[in-house]
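J.: Structure for this input, please:
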Amino acid sequence: MKLSEEEIDNIFTECFNELRRNECNDFTHVLIKIFKSICYIIFISFVIYTILYHHQPTLSLVMRNVQGFIYPGLKILRLLSVPIISAYPSLSELYDESCLVQNPYFIVPDMDCYPCENVYSVIDLTGFTNISLYQSGIPYIIKTDLEPVNISTLQDLYIKYKSTFDQDAKRIYSRNQSLRTIEDSLTNELHETEHILWRINRMTPARILRTVFPKPYTISQWSGQSPERYIIIDGENSEPYYIPDMECSYVYTIQGSGRRTILLRPSKECLGLCRTVSVVLNPSEVLFYNWWYWRPISVPFASSKEKSVTYIGSYC
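T.: The predicted structure follows:
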């Protein structure tokens, strides 16, 4: 039987289509198997977590038997990670992170909200001698004799310690796509709606910043300060934003220059028991609060004509 060229082409076309269908079916089958495996792992992890969370004897038994394997396991994991770190050096920045993934659904059940229940305003405790109030969890401000810290101050500091900041604290967050490093932010004219978040979580740049933002006198020498801190630069009309949660629960916010209005909103656990209070932070003033009870929002001050520089740290 003699086939025409058109018939031969149709046969080959049908064969290729059949091969493609088989490949698609195989790929779909592999995806389904991977999806099922992930679902099984999630389900088993959830069951194990539920049992350990709600049954203390089981948790104690597991911890007793697993504890001896923690250090050897981490040592093996560290050795296995060396080739990966060598290939991708930027991953070494994760070493200084205390938390890689934050749980947005975390909530403390039955939390006692007494530090915020009877708070109607942010009080001024400048020069107050009752140290117990400083650690009570209620929000307060103090006035200091801190020299103004503006963008020019940060520029001079950056130029002086450029190599340190470029190595250990160069990254920022900004809505402006052209600003990606602290050098970009300090060498360009900032718009009145600009918002720049500069995060520092290494000790060397943190010590440098303490030369212009010294530790407030209300913080006890026995308190441990977290190396994580933020410097926030805002234009005169930057949009409101939540102040980031810190590693330690006691947070202090130093206003270096400009003015900002801080709205202290109760946390989810205390939303029905506490009310929102606000305070205007003037230059050299420090606001203290406990982020277990408050979720502060920074809002531009209505009549401010100066860019704002705010320094945020925490202690335990």
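
J.: hey, let's count contacts and neighbours off CA atoms from now on
T.: Noted.

J.: quick one, strands of this protein?
T.: Shown for the chain, the strands assigned by DSSP state E span residues 123-124, 140-143, 172-174, 195-200, 229-234, 241-242, 250-257, 260-266, 277-281, 285-290, 294-300, 308-315.

J.: closest to Tyr105 out of those strands?
T.: strand 294-300 (14.8 Å; C-alpha to C-alpha).

J.: Can you point out the buried residues in that closest one?
T.: Trp294, Arg295, Pro296, Ile297, Ser298, Val299, Pro300 (16 or more other C-alpha atoms under 10 Å).

J.: And the nearest residue to Ser298 once chain neighbours are set aside, how far from Trp292?
T.: Spatial nearest neighbour of Ser298, excluding adjacent residues (C-alpha to C-alpha, 6 or more residues apart in numbering): Ile262 at 4.7 Å. The spacing between Ile262 and Trp292, counted by C-alpha to C-alpha, to the nearest Å, is 16 Å.

J.: cool, and Gly224?
T.: Distance of Gly224 to Trp292, computed by C-alpha to C-alpha: 18 Å.

J.: Would you do the same for the sequence below? I want to compare the two.
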Amino acid sequence: MANNNSVEEYLVYLKENANELRQLGKKWGMTEEEINSCVTEALSMTENKEELKKSPKNKARKCWSYFLFALKFQLAFCLLVFVLIAGIYITASYHEPTQRAVIKVIMPYSYEIMRLVRLAAVPLHGMFNISSLYNSECLIENPYFIQETPDCNICRSFKQAKGLNASTFNATKFTAYANTLKPVKLMKTIERNITYSDIRKMYLETQDRLVAEPHQFTSTVPSIQSLSQLFDEDHGEEIDAHENQHIDWHSTTVKASAGLRTLFPRPHYLPPETEVTLEKHVLIDGPNTTAYHLPVMNSSPLHLYTQGSGKRRLLVRPVEGCKEYCNSMLVFMDPGDALLYNRDMWRVYLSTSGDTTSVGYVIAIQI
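T.: Predicted coordinates:
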């Protein structure tokens, strides 16, 4: 409305000052015909508004105005979210009931939230080391937690573990088998044997950091009850000679994971968006170690056991609620082989099948 009034006022001004405009045109060297044409066009009020709307300049202005509006809206939304989060944080810091309520709401999603934070921070690793900001996972087993029994119909038709060559196994196949919950043996996942000596060499290169970091260590050998006792001195001959021994190094730190990754690289068939959790187990067993079940990790249900050295038998059994409906499977593992399985459906028991020391490696994969 304001624009229409201003146009009408301007036209009235032009009519009142037409003579002055004619004189000004003559001074500029315009002919009488050119002056009349300009005055007629200015006073006609017959401009084509539709053409003005379709003009490139008008479209550019509209696009620019939409962009500015979207930008302002995003800034206002981000500011509102920031103020909301800051308000909740400050309130929870000083008001205990609010704090308990907030923790109760976000607790079921805490791992997923921190996983997104870690994935978002991956590009920063290329610029500087930020490992100290999230050095270890706090994993506490809940003795009162009972795992929900899965649908046993899933495993009724499984007769034996599928055997595939790791060189032809890709990210698409990994995702497919991970979703079917069927155990898969992947032959030659790693190309060389990983022995006690290899792990000890890695340990000696990062000794101070590994000993100081949080970890759990269990051993059936009375003289070896810590990581230092296992690796500070060479116990290779003793381990090879001790038939019934079992050692479990349970690591949950970034620094230990980085060292172990030099021995057990990230499998090439894992999709880029998957995460190998910090929780890992290194298992060192004597030639005739008593059978035991592989560790069950809470960080993720999808587990991957890799045979670093030695030959072993793995008995893959259904979980307690599905034993009557599903078959147990026997898998023979050679050095370099790996077994992919879901701990929600299966429990894996390890026993000997040779007269050499065994080195195993268990990781959890978040998909």
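
J.: returning to what we had before: now render the strands of the first structure as JSON lines, adding distance to Pro83 of the first structure.
T.: Below are the strands of the first structure laid out as JSON lines (distance: least, C-alpha to C-alpha, whole Å):
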{"stretch": "strand 123-124", "distance to Pro83 of the first structure": "54"}
{"stretch": "strand 140-143", "distance to Pro83 of the first structure": "49"}
{"stretch": "strand 172-174", "distance to Pro83 of the first structure": "28"}
{"stretch": "strand 195-200", "distance to Pro83 of the first structure": "27"}
{"stretch": "strand 229-234", "distance to Pro83 of the first structure": "31"}
{"stretch": "strand 241-242", "distance to Pro83 of the first structure": "39"}
{"stretch": "strand 250-257", "distance to Pro83 of the first structure": "38"}
{"stretch": "strand 260-266", "distance to Pro83 of the first structure": "46"}
{"stretch": "strand 277-281", "distance to Pro83 of the first structure": "49"}
{"stretch": "strand 285-290", "distance to Pro83 of the first structure": "41"}
{"stretch": "strand 294-300", "distance to Pro83 of the first structure": "41"}
{"stretch": "strand 308-315", "distance to Pro83 of the first structure": "35"}
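
J.: Would you check the span in the second structure matched by the biggest helix by length in the first structure?
T.: As assigned by DSSP state H, the longest helix anywhere in the first structure is helix 5-54. With TM-score structural alignment applied, helix 5-54 of the first structure matches no range in the second structure.

J.: name the helices or strands packed onto that helix?
T.: Secondary-structure packing of helix 5-54 of the first structure (3 or more C-alpha pairs under 8 Å, 6 or more residues apart in numbering; DSSP states H and E): helix 56-87.

J.: From the contact counts, what lies against the helix it packs on?
T.: Packing partners of helix 56-87 of the first structure (3+ C-alpha pairs under 8 Å, 6+ apart): helix 5-54.

J.: Helix 56-87 and the helix it packs on, what's the angle between them?
T.: Angle, helix 5-54 of the first structure to helix 56-87, by axes from the mean of the first three to the mean of the last three C-alpha atoms, to 10 degrees: 130 degrees.

J.: coming back round to it: and the strands of the first structure: which comes nearest Thr164 of the first structure?
T.: In terms of C-alpha to C-alpha, the element of the strands of the first structure nearest to Thr164 of the first structure is strand 195-200, at 11.6 Å.

J.: how far apart are the closest one and its match in the second structure?
T.: Superposed on the second structure, strand 195-200 of the first structure shows a mean distance of 0.5 Å to its aligned residues (mean C-alpha distance after the TM-score superposition for the first structure).

J.: one step back: counterpart of the residue nearest to Ser298 of the first structure in the second structure?
T.: Checking TM-score structural alignment: Ile262 of the first structure goes with Leu314.

J.: What is the burial count for that match?
T.: Other residues within reach of Leu314 of the second structure, judged by other C-alpha atoms under 10 Å, total 24.

J.: do you know which of the strands of the first structure lies nearest Asn22 of the first structure?
T.: Closest of these to Asn22 of the first structure is strand 172-174, at 47.1 Å (criterion: C-alpha to C-alpha).

J.: How far does the closest one sit from its chain's centre?
T.: A distance of 12 Å separates the centroid of the chain from that of strand 172-174 of the first structure, by C-alpha atoms, centre = their mean, to the nearest Å.

J.: okay, that strand sits on what stretch of the second structure?
T.: Strand 172-174 of the first structure corresponds to residues 217-219 in the second structure, going by TM-score structural alignment.

J.: So which residues make contact with the matching stretch?
T.: The contact list for stretch 217-219 of the second structure (C-alpha atoms under 8 Å, 6 or more residues apart in numbering) reads Gln225, Ser226, Leu227, Gln245, His246, Ile247, Asp248, Trp249, His250.

J.: When Gly224 and Trp292 of the first structure are compared, which one has more neighbours?
T.: The neighbour count for Gly224 of the first structure versus Trp292, taken as other C-alpha under 10 Å, is higher for Trp292 (21 against 12).

J.: residue in the second structure matching the more buried one?
T.: Correspondence of Trp292 of the first structure to the second structure, assessed by TM-score structural alignment: Asp344.

J.: how near is the closest residue to that match other than its chain neighbours to Lys15 of the second structure?
T.: Distances taken as C-alpha to C-alpha, 6+ apart place Pro301 nearest to Asp344 of the second structure, at 6.1 Å, with adjacent residues excluded. Relative to Lys15 of the second structure, Pro301 of the second structure is positioned 85 Å away (C-alpha to C-alpha).

J.: quick one, which of those two is more surrounded?
T.: Counted by other C-alpha under 10 Å, Pro301 of the second structure and Lys15 do not tie: Pro301 has more neighbours, with 17 against 13.

J.: which one in the first structure is aligned with that one?
T.: In the first structure, Pro301 of the second structure lines up with Ser249, judged by TM-score structural alignment.

J.: thinking its match is in contact with Arg295, fair?
T.: No - using C-alpha atoms under 8 Å, Ser249 of the first structure is not in contact with Arg295; the gap is 11.5 Å.

J.: Mutual contacts of these two, please.
T.: Common neighbours of Ser249 of the first structure and Arg295 (C-alpha under 8 Å, 6+ apart) do not exist.

J.: After alignment, which residue of the first structure pairs with Thr206 of the second structure?
T.: Under the alignment (TM-score structural alignment), Thr206 of the second structure maps onto Tyr161 of the first structure.

J.: Its match: neighbour count?
T.: As a measure of burial, Tyr161 of the first structure has 12 neighbours, counting by other C-alpha under 10 Å.

J.: No further questions, thank you.
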